[in-house]
Structures are given as C-alpha cells and as structure tokens.
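> no sequence on this one, just coordinates:
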C-alpha cells in the first residue's frame, strides 16, 4: 500500500525495491512456507500420541513463529510508503542524510538513511535511523545548512549541522 508521507506519523518509508522484496517474502510465508509447516504438523499428528510427540510440538512452535512473522510483515506493508521523496535538500524519510557534529570538520561527517528499521537489509552499508530516533526526529524537516539541537541519551544537548539530504536510491 502506498500512502502520502504526510498522512500519518505511523507511515513506514520503504524503497520500492524493499517493498517488492517484503511483499514477495509475505507471499512465500503465506503460501509455500505455511504449507510446509501444515504438512509437518499433519505428518507428526499421524505418528500417534501428541502429548509425547516432539516433532508435533516443534512444528506447532514453528507455526506460531511463522504466524507472528506474517502478522508483522502485514502490519509493515499496511503502513508502507514507497514514494520517492523530493530532491529538495530537506531531511525526510527516504533521504540519505549527511551531518556533522557542531565544531567538527566536514571530513568527520556521518551519513545515514532516515527510514524504518525494516530498510536495514536493503540499505547497503548505510546506518538506518528511524524518524522517531532522537537524531532522526531532530533532523526531520531541517534543510541543508541548518543546525539543530536534540537531547542525547545522556541528557546532554547535541548540536548537528545538515550537510546533505538526498533521496535514497535502490
């Protein structure tokens, strides 16, 4: 499902490639993988006494894990937005952001992808920060050249300057 980035704080930005891969994974889990587990449960059930049947209990446990994975993926995909953000220099989900700490040189800059953690396997070597993380929340909406402040994990005020904000490319 694709929805506007502005429509909900619960929106999860995913690249088109990540969205396609997660959709394919969901189809596999709901189809062939679910059938494999149902077959294993059925075969174990045919062995007799279920109370002492380790294979049956293992297959049922596997089924529970699978259903949890399916529910999580369905939730992510329901909230997914794969809209490519504008290349306008404003920090937003779906952007690769380069920043530096106040007082650091430009060569000490750090770069991350502002997106949901579900993007991590698809982000290459980039760190992925959530828009809800302290640095992600502080930088969201900032423009290249802006300096923003946020409270770090130790309670200390941290100042960072946005050097670059460009759309992520698969």
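Right, received. Where do you want to start? Computed from a prediction, not measured in an experiment: that's the story for all the values here.
> hey, let's count contacts and neighbours off CA atoms from now on
Noted.
> Okay, the closest residue to residue 129 other than its chain neighbours and residue 159: tell me how far apart.
Spatial nearest neighbour of residue 129, chain neighbours left out: residue 114 (5.1 Å); criterion: Cα to Cα, 6 or more residues apart in numbering. Plainly put, residue 114 is 18 Å away from residue 159 if you go by Cα to Cα, to the nearest Å.
> who's more crowded, these two?
residue 114 (31 against 17; other Cα atoms under 10 Å).
> Verify the contact between the more buried one and residue 132 for me.
No: taking contacts as Cα atoms under 8 Å, residue 114 lies outside contact range of residue 132: 9.6 Å.
> From residue 8, how far off is the residue nearest the centre of the chain?
Central residue of the chain (Cα atoms, centre = their mean): residue 118, 2.0 Å from the mean position. Noted for residue 118: a distance of 17 Å to residue 8, by Cα to Cα.
> And here is the other one:
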C-alpha cells in the first residue's frame, strides 16, 4: 500500500474526527438502533433502517480514516530549513503577472484540500506546477481558463 502525504495539522484533524466518530457518534447510533428495535417489526421500521444506514456510513468513515492514518506520511515543514524551494506543506505566495493579483496557497494532502481556505491538494494542477520551483521563479500554470503566468514571491514553511 502506498503512503499518503499529509501535514501534521491534517493528521491531527483526522485523529480528532476519528475520536468524535468512535466516542460520540457510534454510541448514539447504537442507542438509536436499540430504541428502534423496541418498536417492533423491523421490516417496516423506518427509524431502524435509518439508524442502520447511519451506522454503515459511520463505520465506513472510521475505516477510511484509520486506513489513511495508517498509511500517512506526515510531513511537518516547520521543522525543515526554509531554502526557498516549494515543497509539500509549504505556503506559497504567487503574483499573477498579468493582473498583479497576489494569492497565497498552502500545498496539502488530498483530504485537507479546501480552496476556500487556500489549501490546495498536492495533486492539483497549480501544486504540481509549483512543486520543486523556487522563490522568484516564474511559472506557467495550465488552468481551465488557459495558461496563467505566476511569479513566486514568497515561500513559507509554517
């Protein structure tokens, strides 16, 4: 099984979600199933079927998180010397050469990606175009709207 790159923060968020699922949601679902069973005939018991479906989703998510954490390659860039190179976990500030617009992205694992928080997946076109580049490099990134030219104006390992 291959390893999945993940930031230390991303791993911590997954561990917190796993704890919530196991210690809060799972017991509530088990209680709901027991309560629904007391209502009698299980064939036509919508509450029972809904609770079982919730249990299935919950257990699936628990297995998914446990699998990801067991195969996670946790990378903490705060413990690495900043040499200005764009790597996994780095926060990169880009200047759109055409519009003079600045944007900062943090390159994270697939599960952590959230474009609204400027967290982009290592597998996104922007991240793939940036990995390995250095401060002051000019890169051309293929976007749905065409090729965009960016200058890397800052690289932080935070």
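That came through, no problem. Predicted model only: the values in this text are computed from it and were never measured.
> care to give me the TM-score?
With the length set by TM-score structural alignment, normalised by the length of the second structure, the two chains reach a TM-score of 0.83; 154 aligned residues with a Cα RMSD of 2.4 Å.
> rewinding a little: hang on, the residue nearest to the centre of the first structure in a helix?
Yes: assigned with DSSP: H, G, I helix; E, B strand; the rest coil, residue 118 of the first structure falls within a helix.
> Over in the second structure, tell me which residue corresponds to it.
Using TM-score structural alignment, the partner of residue 118 of the first structure in the second structure is residue 111.
> got the contact list for the residue lying closest to the residue nearest to the centre of the first structure once chain neighbours are set aside?
Of all residues not flanking residue 118 of the first structure in the chain, residue 14 sits nearest, at 7.6 Å (Cα to Cα, 6+ apart). Applying Cα atoms under 8 Å, 6 or more residues apart in numbering, we find residue 14 of the first structure in contact with 80, 81, 82, 94, 115, 116, 118, 119.
> now swap in residue 142 of the first structure and tell me
Counted by Cα under 8 Å, 6+ apart, residue 142 of the first structure has contacts 90, 91, 148, 162.
> Run a quick neighbour tally on residue 46 of the second structure.
Neighbour tally, residue 46 of the second structure, other Cα under 10 Å: 11.
> returning to that earlier point: aligned partner of the residue nearest to residue 118 of the first structure in the second structure?
Per TM-score structural alignment, residue 14 of the first structure is aligned with residue 7.
> Please report how far that match lies from residue 83 of the second structure.
Following Cα to Cα, the distance that separates residue 7 of the second structure from residue 83 of the second structure is 19 Å.
> I'd say residue 79 of the first structure and residue 72 touch.
No: under the criterion of Cα under 8 Å, residue 79 of the first structure makes no contact with residue 72, lying 11.0 Å away.
> ok but residue 166 of the first structure is inside a helix, no?
No: read with three-state DSSP, residue 166 of the first structure is strand and lies in no helix.
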